[in-house]
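**Q** have a look at this prediction, sequence included:
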Amino acid sequence: MTDTPRLVLIDGSSYLYRAFHALPPLTNDAGEPTGALFGVVNMLRATLKEQPAYVAFVVDAPGKTFRDDLYPEYKANRAAMPDDLRAQLQPMCDIVNALGMTILRIEGVEADDVIGTLAVRAAEQGIDVTISTSDKDFAQLVRPGIALVNTMSGSRLDSESGVIDKFGVRPDQIIDLLALMGDSVDNIPGVEKCGPKTAAKWLGEYGTLDNVIAHAEQIKGKIGENLRAALPRLPLNRTLTTIKTDVELEQGPTDLVLRDRHAGELRELYARYGFKQALKELEGPGAVVEDHAGSPAGVRNTAAGYARSGAPAEGVDPSLSAKGEYEAILTPEQFDEWLERLRASEEFAFDTETDSLDPMQANLIGLSLAAEPGRGAYLPLGHDYPGAPKQLDRTEALAALRTLFEDPTRKKMGQHGKYDLHVLRRNGIEVRNYADDTMLQSFVYNATATRHDMDSLAKRYLGYDTVRYEDVAGKGAKSIPFSQVSIEDAMRYAAEDADVTLRLHRVLSPKVEAVSGLSHVYHEIEMPLVQVLERVEANGVMVDADELRRQSADLGKRMLAAQQKATELAGRTFNLDSPKQLGQLLFDELKLPALVKTPSGAPSTNEEALEAIADQHELPRVILEYRGLSKLRSTYTDKLPEMVNRDTGRVHTSYHQAGAATGRLASSDPNLQNIPIRTDDGRRIRQAFVAPEGRRIVACDYSQIELRIMAHLSEDPSLLRAFESGADIHRATAAEVFGRPFDEVTHNERRAAKAINFGLMYGMGAFGLARQLNISRGEAQDYIALYFSRYPGVRDFMERTRQQAREQGYVETVFGRRLYLDNIHARNQGLRAGAERAAINAPMQGTAADIIKLAMISIDGWLADHRDRALMVLQVHDELVFEVETGFVDTLVNEARDRMSRAAGLRVPLLVDTGVGLNWDEAH
């Protein structure tokens, strides 16, 4: 039996449709349709019997994808989802979640693209991948380490020969086969009268679609005429049928760990839908019951899809898991009663309902409130459907609430409340004393125990099933704006949000307060940061859209030139974005050496592999250039101008506190954390981030902060001395390791020392160091041994940290943030080694994250009296960026540098580099 971990990627949409059409229209005793659900549940049970390490159930997200933008008629012929099938979607998700599987829905792409990306990424990491699907399109992904399994029919496709036997072409030719055939299901017209045998014959003779196109004149008869008539649309067909393998995902393969199943919830679901065999299996030996399993829960409005109040989690007051009492505030008398209730409370929970996910543009539709668990109210302000009840005057209602929200003596709480703070600010309310956020309480308590959205938290900590947005507003093409949701339905959904937030606070607060370090991180770092980030996001940053468009045009020309150059070098056309075609060209035709392999042993065409052979042929360097240009254009120069807010003329990113377990902030819409800095093209993009007239951009960046934290944590005397002296740390390390006087250290010795300094922080061993420095593994091992002999405190710190992780299951930052390591005791050596590497790095990366957050809080407090002269506009890794009035620059630089340097009292000084310019690049 192999120890190689396995990832199963389930094509949920495919199986649900297939089961619906393959099985009779079954129903349970209540008359609810169950046929498709029955088929999917049996498939899931069969999958779990094989005990994979990682599982994801992937379904299509509502809304358009990039294919719809390329081809508006894409899937236009598909009928609307039958009502009987739609009714089974939520039960399916409930069962999948209860079985411990991660459900993935990614907007803008199809489930196929998510599966393709995860499959390729996992295979490259040495994880065996099984794609559970009945969709033939996935045959293009078959390769060593990636297999297709049709769980309903039992068939398996796991080799090139198997694909050839079934389709008549190799896996890398499947895309071209589909492009020629077309796909009636997806409304992609192919070559008329060209079936799979004809398409396979052409590809067998000419090899690729491009070569078929090039030889179209040689194909005789009516089918040749049909081919020539279809030539203009074939390149688009190929794009439409290509499964993307480079989707940006927040979760990687190893984040998809199969969780313990929720036996209590499964018992309820299986009993409700009449799945007797599944229920019998559940009751058998080995059933796993998580923290909220119990007697079957009562059902509330199940026909309408509303929440079920489940059995309470262990140790939780049962009243916190009971059904709530909610009302819609429609009369002045009700409103006055609720105002009095809120005035009498020391704290209350709130939530806003809007018509957009973008808080900088969302319109306020309503507001929910709760001052005690189990009771909530919804104040509708913008429901405008025909027949909607008269609602209270918006201006008067918000004016009355403003006094409460702006009262600094009364605590307010929310769930991911930063969004709501934006919305209320844009409606004239500056919330003061935002004291608690249940998303952040959960994140600080245990960042990896669960997702931190309300539905997941309610399920885990209360044993409570919430009403979901799609239950009241619908999904996909049939969804409606929240302003069109009936006030009665909106009340059930919105008032519950405020109520459940208050309930979660009652459960999570004692957990956080029980550990002094966690309490410190929550109260002194995360909660004060919420309103700081809200201000930074609201400030936004000015970008020069015209400059970005000029850069896009230039990148486009250079991409085209790179394509043409690559074609000349190859002697034929090929798809530059196809790793398979590129691999065949480089290694089979050009006979270049495959110096880098994927974990499965196949030649790699990733960046490292191309760099390794770039000195042997010009083509790899051209491909690298093309890829770099393409990424910059699609991610930044094309996208950023479209994201300029029409009201402010600025780009407003969103920062995420509950993302990385280490506490590092992430950003999205747009993601400004990954703008490159080390290339000329990347720096050009930063030149488009500008200051308005009369102002300057100021950048303040911590210098080598993680290395300084390592010195602090390890307490190694030599490392501490090097930082205290202010010397070049890499040169000082080289002098120690190689036994040379400081001034005689060579460039290569400093380079080696730098690689060791940073590599050790990320758990890099001799093999990784050897590859980075292009030396033998033995020589790299000698370097590391020399390093540890000169810095024994670092070696002791690393071993001490590993031991702490093994004993406690977590490590901590300097400030007490806990970083749990789920795989520290994994039987798989690779997973265990990865957890040990994370144990060493996490305290340093987490402490660095805590330090810059504390610096932001301190600087924001000082800026309160100077917001007309300076704004904090960006946080990127270890850097803070400001927009500052020209005459105020020196004051800001001195104050920011001082506050950043004093954000933590380490054993070594914190140094801050600063720069000033008309744009971000000049200031860096």
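**A** Ah, there it is. This structure is a prediction, so every number in the text was calculated from the model and none was measured.
**Q** rest of the way, CA atoms for contacts and neighbours
**A** OK.
**Q** can you get me the start-to-end distance on stretch 202-215?
**A** Terminal residues of stretch 202-215 lie 10 Å apart, using CA to CA, to the nearest Å.
**Q** want to compare, so here's the second one:
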Amino acid sequence: MTDTPRLVLIDGSSYLYRAFHALPPLTNDAGEPTGALFGVVNMLRATLKEQPAYVAFVVDAPGKTFRDDLYPEYKANRAAMPDELRAQVQPMCDIVNALGMTILRIEGVEADDVIGTLAVRAAEQGIDVTISTSDKDFAQLVRPGIALVNTMSGSRLDSEAGVIDKFGVRPDQIIDLLALMGDSVDNIPGVEKCGPKTAAKWLGEYGTLDNVIAHAESIKGKIGENLRAALPRLPLNRMLTTIRTDVDLDRGPTDLALRDRHVDKLRELYARYGFKQALRELEGPGAVVEDHANSPTGLRNTAAGHARSGAPAEAVDPSLSAKGDYEAILTPEQFDDLLTRLRDSEEFAFDTETDSLDPMQANLIGLSLAAEPGRGAYLPLGHDYPGAPKQLDRTEALAALRTLFEDPTRKKMGQHGKYDLHVLRRNGIEVRNYADDTMLQSFVYNATATRHDMDSLAKRYLGYDTVRYEDVAGKGAKSIPFSQVSIEDAMRYAAEDADVTLRLHRVLSPKVEAVPGLAHVYHEIEMPLVQVLERVEANGVMVDADELRRQSADLGKRMLAAQQKATELAGRTFNLDSPKQLGQLLFDELKLPALVKTPSGAPSTNEEALEAIADQHELPRVILEYRGLSKLRSTYTDKLPEMVNRDTGRVHTSYHQAGAATGRLASSDPNLQNIPIRTDDGRRIRQAFVAPEGRCIVACDYSQIELRIMAHLSEDPSLLRAFESGADIHRATAAEVFGKPFDEVSNNERRAAKAINFGLMYGMGAFGLARQLNISRGEAQDYIALYFSRYPGVRDFMERTRQQAREQGYVETVFGRRLYLDNIHARNQGLRAGAERAAINAPMQGTAADIIKLAMISIDGWLADHRDRALMVLQVHDELVFEVETGFVDTLVNEARDRMSRVAGLRVPLLVDSGIGANWDEAH
């Protein structure tokens, strides 16, 4: 260990943006965004564990800098900070302060210049400097005593040799390299078509930018012409890309000593934002703080990411935590021995290695298999790097394995195996008896205890650190395709996949089987659904790309019209995509009231804020229209035509079983569940979802399913009676609540009853109802009280559910799925209230999710004999969409509606609406 003091300079702006884009859109129980904050806090904790003497957290100050004076277009094309990121800035600063770090914001210069100045001064004083950043520009500062560390990736750059290896030039040439390349993020135009290799080649030959300029005439070809065209702006580029090291600062490196942590403040902040691992660390060894990550499920396939869970490992058999014995199958003798082991086993785990995250495009590179814990095999089939050893014939090997995979008497298991089922199907293998999936076992056992990717599960349930994908294939620009990974490294990574899957199954299976309700959900709902979803995804859905392009053009014209209208209303031009400019216009110039604030207390310009003042000025409504058009265009009409699979001519979404704790399915790449249905533009997009000639689209969806589940769970006689009568439930509720005959209920009374019916399911109180109905809070409270007086069973159900959640820590769906509520005993009243609202809604939303899954399983089984005439192509919440041969429509509709209505025996009937059309919109 050296006694040399160390200064860590943290590039706060860089990490905030990097974390925002790298992590999923996490929220705490109060709905506040936390994704970027979570990433930055983890980085800060990692930094402080190294116990630096001095630390500064440096961020950009608002306003212009000297670079804007040099070049007015500097950073002109940068999008405004998203509202959900802006909301995390102040909490980030609060946590940094509470950790005892100095925050530096210096007007007139960028954070880079502040960091550069402090770094050089500290190095001159004999202080070791670490710049914590992911920004390549800082490579120009690397020298003895100054190192760059990317805390998110773990990479370190601390020598001239390291910079040369990474960029092809010395640190003193980085500025010239950047000047030649330009920077699209900062809107600095470089030499056209000049990338890092070309720029490095020129600097290697000529040494400096000045010499490159002097020899511009001798550089041939189109790139030479581009260089000569760019000559006038290159000196300015060099000024813009030079990090200043002479900023006038009122403090030096030794003024940045760490202060004592404000433990109480940290405890409050970590609890508010749900950072339970950080909270456990704060409370010290032995603290009991259950950890869970509020994020989508991680996937661990060849190119997938590897999220780590901080949750502690549970006590397990030591043999399940030991390193495994793995082999690469390269000879016929090894392959025969592997086949014998698999044939002698009643079950085996498998995993595919590919070159893409998209299972409909991925090429199979290899297969891993395991029939006993601790022993795994990797069968390479597509490694093609120079010097790669000869591999077994792909056709013959897959033919030999097909018999095992298609044997219905032999159990197969995987980790997020739906991906692998796709890959194997596309390689001629239809897997039968896919019996277990460790991702789903973990999800059913406890959806919120951990993330459900392999790395997190292995750490929590086995105490085992897995080999990560980037360990064998690299990361970022230096990553290589899996086909280029050495077979030895690939074996170490891939065989472990199958082995760890088998080990996890041995640990998780008893946990699930010990609770009959969980075992039922796992075996009767989640596992049968895997292969149903695989078929739905493989079916895909046809889209009319030309129609979508026409819609994009129309949306673009309307966006332009909205921009022009906004400019007229404002009396000047402004950037409609800039929350800052919009806020200044609305609240400073037009003096409109700021009715909605960000968590930091600043006026918000999000959708809720604009809706709140839309009745006071026309401009907010125009901005909302513009944003809606922009979102539809970027998310759907521009994107969907690009996602048509080149082989099938269809769009193939991915469905996620282990995302929402309630069990509700999610859709991604593309997300087809969020297309608006109540707007003309949303319906137009659905018109582009079509059927081929001779077929049509059929949609079947449950009518008011969550309300029906509430009636079933509450057993309220009046509510049950209302549903059994088959009458309009909201009008029937209004008649009960307001004591009127059914036929005399006004539309406003029906609207109020509908708001109460749906609002109570989501925990809405008097305040929310008052806002929705535009009435006083007192009137809203009277409505709710009247509702409960007419439906006392609903009130009793809600109280029973809260009590169950407090006593057990979880609530259950009708089918036995458990939904854990981590904050039900939270000291913070807001967190506790949020958990109580979730406790009431979760059984209804979770039961609805279970019902649609059971319906999919039932209908898919019937479709097995009719796949040439009808396909299930989409699932959207409570709706199933089919592509059906015209002459088979009546049969499909009758069968689907019958199966959907009979899939669950509730105390009220399940009603199913259906529609038929040439496209999805017409089928509604």
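**A** Sure thing, it's come through. Keep in mind that what you see is a predicted model, and the values were worked out from it rather than measured.
**Q** and the strands in the stretch 251-400 of the first structure?
**A** Using DSSP state E, counting those that start in this stretch, the strands of the stretch 251-400 of the first structure run over residues 325-328, 347-354, 364-372, 375-380.
**Q** can you redo these as TSV with mean neighbour count?
**A** What follows is those, written out as TSV (neighbours: other CA atoms under 10 Å):
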stretch	mean neighbour count
strand 325-328	19
strand 347-354	25
strand 364-372	24
strand 375-380	26
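**Q** of all those, which lies closest to Lys418 of the first structure?
**A** In terms of CA to CA, the element of the strands of the stretch 251-400 of the first structure nearest to Lys418 of the first structure is strand 347-354, at 10.5 Å.
**Q** for that closest one, which helices and strands make contact with it?
**A** In terms of contacts (3 or more CA pairs under 8 Å, 6 or more residues apart in numbering; DSSP states H and E), strand 347-354 of the first structure is packed against strand 364-372, strand 411-414, helix 418-426, helix 487-513.
**Q** between the ones you listed, which one is nearest to Val873 of the first structure?
**A** Smallest distance to Val873 of the first structure across those (CA to CA): 15.5 Å, for helix 418-426.
**Q** and the next helix or strand after the closest one, how far from the chain's centre?
**A** Using DSSP states H and E, the helix or strand that follows helix 418-426 of the first structure in sequence is strand 434-437. Going by CA atoms, centre = their mean, to the nearest Å, the spacing between the C-alpha centre of strand 434-437 of the first structure and its chain's C-alpha centre is 25 Å.
**Q** with stretch 595-607 of the first structure instead?
**A** Using CA atoms, centre = their mean, the offset of stretch 595-607 of the first structure from its chain centre is 26 Å.
**Q** setting aside sequence neighbours, what's the nearest residue to Glu73 of the second structure?
**A** Among residues not flanking Glu73 of the second structure along the chain, Asn187 sits closest, at 7.0 Å (CA to CA, 6 or more residues apart in numbering).
**Q** quick one: contacts for the one you found?
**A** Glu73, Tyr74, Lys75, Ala76, Asn77, Arg78 (CA atoms under 8 Å, 6 or more residues apart in numbering).
**Q** Leu590 of the second structure too?
**A** Applying CA under 8 Å, 6+ apart to Leu590 of the second structure gives no contacts.
**Q** look up how far Ala562 of the second structure lies from it.
**A** Leu590 of the second structure sits at a distance of 19 Å from Ala562 of the second structure (criterion: CA to CA).
**Q** try Glu281 of the second structure
**A** Distance of Glu281 of the second structure to Ala562 of the second structure, computed by CA to CA: 51 Å.
**Q** more neighbours, the two?
**A** Each of Glu281 of the second structure and Ala562 has its neighbours counted (other CA atoms under 10 Å); Ala562 has more, 22 against 13.
**Q** aligned to that one, what sits in the first structure?
**A** Aligned against the first structure by sequence alignment, Ala562 of the second structure finds its counterpart in Ala562.
**Q** right, and its match touches Gly628 too?
**A** No. Ala562 of the first structure is beyond contact range of Gly628, at 10.9 Å (criterion: CA atoms under 8 Å).
**Q** mean shift between stretch 841-856 of the second structure and the first structure?
**A** After superposition onto the first structure, the mean distance of stretch 841-856 of the second structure to its aligned counterpart is 0.2 Å, using mean CA distance after the TM-score superposition for the first structure.
**Q** what's in contact with that stretch?
**A** 525-526, 529, 532, 662-665, 705-706, 709-710, 761-763, 811-815, 817, 819, 877-880, 899-900, 903-904.
**Q** what about those, which are in helices?
**A** Members of the contacts of stretch 841-856 of the second structure lying in helices (criterion: DSSP state H): Leu529, Val532, Ile705, Glu706, Ile709, Met710, Met761, Arg899, Met900.
**Q** compare those residues and tell me which is most surrounded.
**A** In terms of neighbours by other CA under 10 Å, those top out with Met710 at 27 neighbours.
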